[in-house]
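> Build me a model:
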Amino acid sequence: MASPRLLSQVQLLEGPGLPPRRTDVLLEHGRLAAEGEAARARAADLGLRPLEASGWWLAPPLVDPHSVLEDPHTGRAETLDSLARSAVAAGYGWVALLPQARRWRDAPEALQLAAPADSGLALRLWGSLSVGGDGQELAPQAEQLAAGAVGLAEGPQLPPLALLERSLALGEMEGAPVLLAPRDRALSQQGLVREGVEALRAGWPMDPPLSETLPLQGLLALAAQHPQRQLRLMNLSTAAAVDLLAALPAAGRPAASVSWWHLLADSGSLDPIAEGWRVEPPLGAPADRAALIDALAGGVLSAVAVHHAPLDPEEQLLPLDQRKPGVAGHRFVLPALWQELVLGRGWSPERLWEALCWGPARFLALEEPRLATGGSAWILFDPQQPWQASSDPEAPLAANQPLGDRQLKGQVLATGLRASLWRGPT
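Have a look, this model is predicted:
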């Protein structure tokens, strides 16, 4: 956005707990230069005509609390350059990467990874709780945190509780977040979707809720035993797990994330040949999805994660039961959830930003993003803007994008994180 622009009566979401308001805003050199009368006066000096922006939203960038990037420099599925470009264009200002990688990020020297200087992305890295993520030996936790790790995490299933107990008792993480997935693959029965009538009718191999609820019970017991530790639960996926979490007092309840895809798809709504079946944890029944949405609305779940897990084209051609699990695509999250939650279920935009921005920031123990005059941390979103995913020049490299062939509605028009981006009218 090289040229300054005056947005007329744009709707502002300034920060958590603040109601939206309308005003005129001047964007100049990628910064929120002025608003109100000051913006109009400066625009007059520049000879600008106002852009009708009453249907647009100006808000802080979004935060992704956990995603996967296995080969940041030479990956065929995704590189750090392609991820940063696509995520920023999608409205994400912060992305936190899990330690899962071809060379597991479990030591200080493995955490020397930074986003491209001109990308606008603030990259955060989770350190590893165990060496190699294999749950056998504790990694040098204090050293990783001193090297800048945002917290400690493991892989997509729960490590042995004895190792977790030892780690929490030693307390090298002090008050840093510890991110764990309540999942036991040994209990999954190699299922691809959760148990339910829809999965039974379709003939899918089924994964019982016990593979999530049993390890979750162990984690909740550890959380109660070590209340000074900041446990985080990764990617809850079942109504039964939500019930366990909701039964706890809010003050003693660990923060929990949910994947964006589990809020949009379930075993009753997804076409049998569609992309998006192979995820971990697996998709649930419609009742699971409804419970996750209600829990997010009620604050039982704290954050929506993109959990971007890219595959290259060859991996994507493998049969479902041989393919690595995961879906990709930061660019789908805001428009798809606006359609599903704001338009479909009556959520306010503030509630959606709580789930996509402020809640994830607290999940990472970061300061909640806010709009500030003179700042470049903003995105401009038009909920009505149509766009075709297959022709998007900002698309990531990943082959496993579940909405990659769709016509979508709702797009980030501009962001101060990358001042050259402008998709709105001229």
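
> going forward, measure contacts between C-alpha atoms and count neighbours the same way
OK.

> Surely residue 48 forms part of a helix?
No. Remark: residue 48 does not belong to a helix; assigned using DSSP: H, G, I helix; E, B strand; the rest coil, it is coil.

> Looks like it contacts residue 5 (just checking).
Yes. The criterion here is CA atoms under 8 Å, and residue 48 meets it with residue 5 at 7.0 Å.

> and residue 416, what does it touch?
In this structure, residue 416 makes contact with 30, 31, 32, 375, 376, 377, 378, 379, judged by CA atoms under 8 Å, 6 or more residues apart in numbering.

> how does it look with 10 Å?
Counting by CA atoms under 10 Å, 6 or more residues apart in numbering, residue 416 touches 1, 27-32, 60-61, 88, 91, 93, 120, 375-380.

> circling back: list the residues that contact both of residue 48 and residue 5?
Here residue 48 and residue 5 share the contacting residues residue 26, scored by CA under 10 Å, 6+ apart.

> So between these two, which is more surrounded?
residue 5 (22 against 15; other CA atoms under 10 Å).

> for the more buried one, what are its contacts?
25-30, 33, 39, 43, 46, 48-51, 426.

> Now rank those by neighbours and give me the top one.
Neighbours here mean other CA under 10 Å. Within those, the largest count is held by residue 25, at 28 neighbours.

> Geometric centre of this protein: which residue is closest?
Nearest to the geometric centre of the chain sits residue 305, at 2.6 Å (CA atoms, centre = their mean).

> Now that residue. Nearest residue, chain neighbours left out?
When the adjacent residues along the chain are set aside, residue 305 lies closest to residue 259, with 4.9 Å between them (CA to CA, 6 or more residues apart in numbering).

> Helix, strand, or coil at the residue of the chain positioned farthest from its centre?
The outermost residue of the chain, judged by C-alpha distance from the chain's mean C-alpha position using CA atoms, centre = their mean, is residue 45 at 40.9 Å. Classification of residue 45 by three-state DSSP places it in helix.

> this one next, for a side-by-side:
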Amino acid sequence: MNNRKFFQQIRILDPLSGIDEVTNLFLDQGVITEIGDHNISDDGQIEVIDGTNLILAPALVDLYSRSGEPGYEERETLKSLMEASQDGGFSRLGILPNTNPVIDNPSMVTWIKEKTSHSNTKFYLWGGLTKDLEGVTIAELAQLAQAGVIGFTDNRPHHNLQLVRKLLEYAQPLNLPVALVPTNIQLRGNGVIRESSTSIRLGLVGNPEVAEAVGIASILEIVFLTKTPVHLMRISTARGVELIKQAKENNLPVTASVNWHHLLLNTETIASYNPNLRFEPPLGTEIDRLALIQSLKDNIIDAIAVDHTPYTYEEKTVAFAQTPTGAIGLELILPLLWENLVATGVLSPLELWRSLSVNPLKCLNQKPINLQIGQSAELVLFSPQQSWQVTSSQLKSLSSNTYWLDKEIKGKVVLIINN
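Presented below is the predicted three-dimensional model:
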């Protein structure tokens, strides 16, 4: 790959500085050396890239996704996860502890770090809050922190609020993010779809909005008591947005994220009974969807999570209520959010990029990627007009459990540059 690149008249997005303009950018040995409308003398060693209809912006960052390896390599390996992340424009990705064995001890952290030491994607590892993620015994949090985890999560709701209090008290001095799933298990019951007239019409057990509201409210009260910062995962309801807004107005140390599917789809889509539409929490109503989008514009919900969850065809091809929750998304999120939210004027390009690059790093207590002269390049080149068909052979992921399988979508990552 040529180490000297001149991007000519390309649209540059930088949410950190608020820049959205067409100009030139020069990379020399992976470092941004020039930005502006001046030209570069071509000595024959420079790769000139015509920026017409292309976008150059900071690479994307995913807060949390699942790896199949170790334990479920038929779903995804660390290698295929890296390839899918690169194909989707992600230079950094958080791996949830739901592997087999789970990431709840330093040896697992070390093993994965060694396995991915030469990866083009920087993997952040989430350590389990409790042993085996069972929500019973607190894991070796201090040792996990020393081993290099990015934060702690069980990636599941906790029914024992006394344990949640202890977890936040124990985690506080470690100064690492604690990510919690805000759901009241008793109220959720066996619900597989958001409780509404649609759930009744489709004959599926409903998961009421109040299950998330009570889950959020309970966690916020414990945060008020302990003052430990938390990250609320997978917010899915308008009521949830209201509660987080109030918490931030009261200066509680809270950040939040939303699964990207909840920004594009609603409960009505489930009428097809497509198993790739089964999520936890489930897709919301149209009111929920619009509230979630507005919350990103208002900085109430901080980040959009890919929450990439691969499953094999056999695992997903069962009745809707029995299918495991989740879908893949690393290679689809940017084109689909751009096509459906940015191209339609619902979100600005900078609002989308802020939610997919700057704010995820803030939620992880990491410095945002900087698109400034003198900085090492960590960039993605995106073609919003390029159409392609989502097929198993086109995807780098080993799994293809997505609602958009065999559909044509618009928008493709052309190149990712990570120095």
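
> quick one on the thing from earlier: what's the residue farthest from the centre of structure 1 aligned with over in structure 2?
Residue 45 of structure 1 maps onto residue 43 of structure 2 when the alignment is built from TM-score structural alignment.

> Distance check, its match against residue 190 of structure 2.
Residue 43 of structure 2 sits 66 Å away from residue 190 of structure 2, taking CA to CA, to the nearest Å as the criterion.

> Likewise for residue 14 of structure 2?
Residue 14 of structure 2 sits 43 Å away from residue 190 of structure 2, taking CA to CA as the criterion.

> Could you do residue 93 of structure 2 as well?
Remark: distance between residue 93 of structure 2 and residue 190 of structure 2 (CA to CA) = 31 Å.

> If you count surrounding residues, which of the two has more?
More neighbours sit around residue 93 than around the other of residue 93 of structure 2 and residue 190, counting by other CA under 10 Å; the figures are 24 against 13.

> Which residue, neighbours along the chain excluded, lies closest to residue 77 of structure 1?
Setting aside the residues directly before and after it, residue 77 of structure 1 is nearest to residue 312 in space (CA to CA, 6+ apart), at 3.9 Å.

> Does the one you found touch residue 397 like I think?
Yes. The criterion here is CA atoms under 10 Å, and residue 312 of structure 1 meets it with residue 397 at 7.7 Å.

> Would you state the helices of structure 2 in chain order?
With DSSP state H as the definition, structure 2 shows helices at residue ranges 78-88, 106-115, 141-147, 161-171, 185-188, 197-202, 209-226, 238-249, 261-264, 286-297, 313-316, 333-337, 349-353, 359-363.

> Once aligned, what mean separation remains between the last one and structure 1?
Mean deviation of helix 359-363 of structure 2 relative to structure 1 after superposition (mean CA distance after the TM-score superposition for structure 1): 0.7 Å.

> which residues of the stretch 1-150 of structure 2 fall in strands?
Under the criterion DSSP state E, counting those that start in this stretch, the stretch 1-150 of structure 2 carries strands at the ranges 4-14, 19-28, 31-36, 47-50, 55-58, 60-65, 90-95, 122-127.

> Any idea which of the ones you listed gets closest to residue 210 of structure 2?
In terms of CA to CA, the element of the strands of the stretch 1-150 of structure 2 nearest to residue 210 of structure 2 is strand 60-65, at 24.7 Å.

> Apart from its chain neighbours, what residue comes closest to residue 291 of structure 2?
By the measure of CA to CA, 6+ apart, the closest residue to residue 291 of structure 2 outside its immediate chain neighbours is residue 238, 5.3 Å from it.

> close enough to count as contact, that neighbour and residue 290?
Yes. With contact taken as CA under 10 Å, residue 238 of structure 2 and residue 290 are classed as touching, separated by 8.2 Å.

> Need the overlap of contacts for the two.
residue 284.

> ok, those two, which is more surrounded?
Remark: of residue 238 of structure 2 and residue 290, residue 238 carries more neighbours, 22 against 18, as counted by other CA under 10 Å.

> Could you measure from the nearest residue to residue 206 of structure 2 once chain neighbours are set aside over to residue 291 of structure 2?
Residue nearest to residue 206 of structure 2 in three dimensions, not counting chain neighbours: residue 195, with 3.9 Å by CA to CA, 6+ apart. For residue 195 of structure 2, the distance to residue 291 of structure 2 equals 17 Å [CA to CA].

> Same check on residue 5 of structure 2?
Taking CA to CA as the measure, residue 5 of structure 2 falls 41 Å from residue 291 of structure 2.

> Equivalent analysis for residue 367 of structure 2, please.
Residue 367 of structure 2 is 28 Å from residue 291 of structure 2, by CA to CA.

> repeat for residue 202 of structure 2
Computed as CA to CA, the residue 202 of structure 2 to residue 291 of structure 2 distance reads 24 Å.

> who has more neighbours, the two?
residue 291 (20 against 14).

> which position in structure 1 aligns with residue 272 of structure 2?
Going residue by residue (TM-score structural alignment), residue 272 of structure 2 aligns to residue 272.

> what's the burial count for residue 165 of structure 2?
Residue 165 of structure 2, neighbours per other CA under 10 Å, totals 18.

> so what's the match of residue 272 of structure 2 up against?
For residue 272 of structure 1, the contacting residues are 202, 204, by CA under 10 Å, 6+ apart.
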